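Asker: quick one: sequence and predicted model below, then my questions.
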Amino acid sequence: MRKVLQQLGKYKRSTFLCISLTTLEVIMEILMPFVTSIIIDRGLEAGNLPVVYRYGALMVLMAFLSLVFGATAGKNAASAASGLSANLREAIYANIQTFSFSNIDKFSVPGLVTRMTTDITNVQNAFMMIVRVAVRAPLNLIFSFVMCLIISPRLSVMFLIAVIFLVAVIGIIMVVTLKIFRQVFRKYDDLNASVQENVTAIRVVKAFVREEHENIKFSKASKTLYDLSVKAEGLLAFNNPAMMVAVYFCIISVSWLGAKFIVGGSMTTGELTSLFSYVMSLLMSLMMLSMVVVMISMSLASIRRISEVLSEEADLKDPENPIEEITDGRVDFNHVNFSYKHGSGKNALSDIDLHIKSGETVGVIGGTGAGKSSLVNLICRLYDVDEGSVCVGGVDVRRYDTEVLRNQVSVVLQKNTLFSGSILDNLRWGNPDAAEEECIEACKAACADEFIEKMPGGYHARIERGGANVSGGQKQRLCIARALLKKPKILILDDSTSAVDTATDASIRAAFRTMIPGTTKIIIAQRISSVQSADRILVLDDGKVDAFDTHENLLKSNAIYQEIYTSQMEGGGDFDQPA
């Protein structure tokens, strides 16, 4: 709770102003029945019209002030609640930007989306109700009860019995529903995951005619959420019957005992009239409090989930005095062990001892799951090693400023991502200050200029979200050009030419040799033709180094490399290879 409320920031003033104005509004409302009793007893029954006029005018003024205080309090409550939700979204988003991949995996993308939308909306609604209703209702209840005690201490005992009954019922409901709401929000995560997966892969779903299967899967997730929501709301429905029992008990008690007291002369008609007003005010306050309890029950689960994200610290942190400069593109793996789940006992990489010279071109090849992507993820410190060290420029990557390291280690990942905007906007992700001529030069090196010039608008042509209006090969070439604009000391291509033909692949590699000769190039590929011209080739098998040598030597001595070469070159694996 404290973590969430810390995000109020500049909206604390609106919050306290709302509370103050609500208090004044309640005071005005509480005094009006008291003035009514004076009008009845001293004015109407005594036939004293000046008293009626005087106190009547006072009531009009009090009603007007109550209206002004209430409206201003409502405006400040809306400002504070909306400001809190905006600050929470910004705080969560800012913290997510610091997360490593392992932090993201812990929460999942749909889970984070639910926290930033559904959960924050729940907190916003609850906060607005708390600063208005949760302040107004207790004050109204306390002041009403005090006035009841002043008018008739004996009748006030009846209200106390009703309050104790309602507090007991509401407390039991709150404890039970809070557990259910925690499950409800976890199911929201599952539902969002199902929607995200389906929409993202809609082309695959339609290609395999799996719409019915996806509908059934979504219906199951939706039905589970429905059942839990019905269970929670069914328990909350007991609020109203309990409330009505308390209301009827108080009305019958006051009517019966009040009539006896008037007949006995211990109470006036005006006092009984004002007492009825205070009874209804007291009971309405209890009803509002029960609504607040319902909202708090829902929001507590959301607050806990939001606090988890706000409290989460990134697994990867910069050292106190980080190194701000990378001297060259040397890469050294010193007996590295790495697993995605620390302590699981299953390593993705085991005892990797590898040394790459600055400016060297290294190919990486191996079967699926051999650890190729895991290896390069450690160079730019997307993950940290379990044992050993990874050094760039002779320095452990954990000693660098992360931003400096990633600016000098440019990665084109397996999954290429483009963002909505122009081609130039996407290219400048690599270098925000790059001139258009630099962008064109990078695109020529990546063999992307040939298709860009054919697009309407050329380099100013719009890319749709996710690069939906360009092919897989075009997307890969744009991502390579984007990486080149960073002018990195190390360039990593993680199977990022798999969607281009071998002739274009060869042209890209030739451009690398002339355009960035001093850059260390690490090329992960499935095709032998993509790596055979490299200075050395690393063969990985089950997360271990099987061999690290030149193409010629590997053909003579390494069984895995010989098998891959034979299956591709002699078996005609590369149908688009030029004759």
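Answerer: Structure received.
Asker: only C-alpha atoms from now on, for both contacts and neighbour counts.
Answerer: Will do.
Asker: check which residues of stretch 44-58 are buried.
Answerer: 51, 52, 55, 56 (16 or more other CA atoms under 10 Å).
Asker: identify the residues contacting the last one.
Answerer: With contacts defined as CA atoms under 8 Å, 6 or more residues apart in numbering, the neighbours of residue 56 are residue 39.
Asker: any idea how far it lies from residue 64?
Answerer: According to CA to CA, to the nearest Å, residue 56 and residue 64 sit 13 Å apart.
Asker: farthest-apart pair in the buried residues of stretch 44-58, please.
Answerer: Using CA to CA, the buried residues of stretch 44-58 span at most 8.0 Å, a distance reached by 51 and 56.
Asker: which residues do these two both contact?
Answerer: Joint contacts of residue 51 and residue 56 (CA under 8 Å, 6+ apart) are residue 39.
Asker: and the comparison structure, right after this:
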Amino acid sequence: MDVLRQLRGFYRERLNYLILSILCLAAATALGLVYPQLLRKLIDDVIKPGNYGDVLWIAITAVSVVVVKALLQFLHGFFGGRLGNFLAYRLRNACYEKLQFLSFRYYDTAKTGDLMSRLTGDLEAIRNFVGFGFAQILNLVLMVAFGSTMMMTISWKLTLLTMITIPFLAGVALKFESKIHPAFQEMRQALSSLTSAVQENVMGVRTVKSFAREPYEMEKFSHRNERYKDNQIFAAILWSKFFPVMELLASISVAVLLLAGGTFVIKGEMTLGELVAFFSLIWYIIGPMWGLGFHINNYTQSKASGERVLEILNQQIDVRDKPNATVLDPLKVKGFVEFDHVTFAYGNKMPAVTDIDFKAAPGSVIGFLGGTGSGKSTIIQLLMRAYNVNEGSIRLDGQNISDISVHSLRSQISTVFQETFLFSSSILNNISYGMNNVTMDDVERAAKLAKAHEFIMEMPDGYDTVVGERGMGLSGGQKQRIAIARALLKNPKILILDDATSAVDMETEQEIQSGFQEVMRGRTTFIIAHRISSLRHADEILVLDEGNVVQRGTHKELIQVPGPYQEVYRIQYADHLARATRTEGEAESS
């Protein structure tokens, strides 16, 4: 029950629903004890002496008990359902909120399918148990207590004889629980893996088809599906072993009851009506024991699910605001960025960047060039406080960004990522995402600067055109230009372009670059690029290799110095340089 205690804060406000649900179920259970007494009365006081005048009131009493019991069962379901739904609602919101604030470090290893499984199937298992299962387990205890008490009032000897197998029933149930819980944990993990496989396949369907990897994906899914099937079979085997033993022990109790009870009736130690009533009451004990496996099943599933949900809720947030974090005044932010000997590593790996040191004056343009894994994107992510630095510090207008509230810091930064993400919504909503009180003129101006306005207007519904999931239906360049428009509309003090024009052609890149010249004025801009053409106008270019700055300077300075920058320049402009050399040679020969 430790999981339920940890989740108590989510249903404490509606604890009265749980109490009312339990009381209604307990009252319904208590009313059920009237039936054996009516049977005893009917046999001993009506049928045996022939006093048939009492049949009517016995029938009326039975009907009244049925009606009241049905009402109590309804109230139990009503209050239990309200409690379960309230808990699921609070938990779902809490998990989603936690996912919004979890750091990038968590998402580096998290799987979308697994998270979806936790927020759907696991939450449903918790809802069912808290809403109904918990009350049912308490009711099981009440049924055994009520039933055994009434049996003792009829015949304590027969009670002791028939209950001789009850401890064995309880022992088998507890042993079953100890084995089924790990099985359900493994089953939930297997289901998460299966869900992740489906999610990845659907999201990457174009890549799968372009590489003709359908057979491979089917085989991968089949392996995960087989793992889930094996877990289901293992759980079914446990159940198949459990139920026959339970039924055997229950049958022994009934056989002892009939043998000993019949002997007591023959000897006159108890009446026939009492034996019939006793036979009805024994099921008040055997029934719960049989159902104990079902309740243990629900409990173990909810326990395994609760542990998985708590993993999210208890996950540490690496990047969080300090108690007295500064909230930036947008009107006072200048955009002066300083990296002071910054070193950072992902987990226990080798440092991704080492001793990064530079200053970006307000309105300046800083470029980053380097191969894959050189640390370019890491520098940008550290500026956004996606991660905390290991050594050194990053300052904005002279203040350490770790002392600034994360929301306030990021509200001054606008980023165009290399991998463009668009929501399944209209183009208008994608461009104005996160912005309030923007006019249509503002949206169109940003789209024109990003060279996106023309192709948007050619679409059937213009800016109201709904794009598919992750921008399906648009080309890579179109998605990237919409993302650029979204970044420009934010009107930030710091603009980050992470290879923002990689998906457009050279001609469009030149048009977008010319538009950038206008929006860069008064903003500190960081450009990550593989194309020299995107960096040549930067105030300073940092060339990185394996997390270290190996060259720095302007475009004119760097192309004059032997090194990585000059090599990239020669490769990208080889044709241009060759043409220039031929022209010079022809001029000399003439």
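Answerer: That came through, no problem. In this text the structure is predicted, and so the values were computed from the model without any measurement.
Asker: so where does the residue nearest to the spatial centre of the second structure fall, helix or strand?
Answerer: Closest to where the C-alpha atoms of the second structure average out (CA atoms, centre = their mean) is residue 115, at 3.1 Å. Element membership of residue 115 of the second structure, judged by DSSP states H and E, is helix 112-117.
Asker: helices or strands next to the next helix or strand after that helix in the packing?
Answerer: The first helix or strand that comes after helix 112-117 of the second structure along the chain, using DSSP H and E, is helix 123-128. Helix 123-128 of the second structure is packed against helix 55-101, helix 272-313, with contacts defined by 3 or more CA pairs under 8 Å, 6 or more residues apart in numbering; DSSP states H and E.
Asker: where does the residue of the first structure most remote from its centre land in three-state SS?
Answerer: In the first structure, the greatest distance from the average C-alpha position (CA atoms, centre = their mean) is reached by residue 47, at 67.8 Å. Using DSSP: H, G, I helix; E, B strand; the rest coil, the structure places residue 47 of the first structure in coil.
Asker: aligned to it, what sits in the second structure?
Answerer: Per TM-score structural alignment, the equivalent position to residue 47 of the first structure in the second structure is residue 50.
Asker: please report how far its match lies from residue 485 of the second structure.
Answerer: Using CA to CA, residue 50 of the second structure is found at 94 Å from residue 485 of the second structure.
Asker: ok, residue 532 of the second structure next?
Answerer: Per CA to CA, residue 532 of the second structure is found 23 Å from residue 485 of the second structure.
Asker: which of these two has more neighbours?
Answerer: Neighbour count, other CA atoms under 10 Å: between residue 532 of the second structure and residue 485, residue 485 has more, with 26 against 17.
Asker: now which residue in the first structure aligns to the more buried one?
Answerer: Counting by TM-score structural alignment, residue 485 of the second structure lines up with residue 481 in the first structure.
Asker: so that match makes contact with residue 446?
Answerer: Yes - between residue 481 of the first structure and residue 446 there is a contact under CA atoms under 8 Å: 5.4 Å.
Asker: and the match of residue 485 of the second structure, what does it touch?
Answerer: 427, 439, 442, 443, 445, 446, 448.
Asker: that's a helix at it, yeah?
Answerer: Yes - remark: residue 481 of the first structure belongs to a helix, assigned using three-state DSSP.
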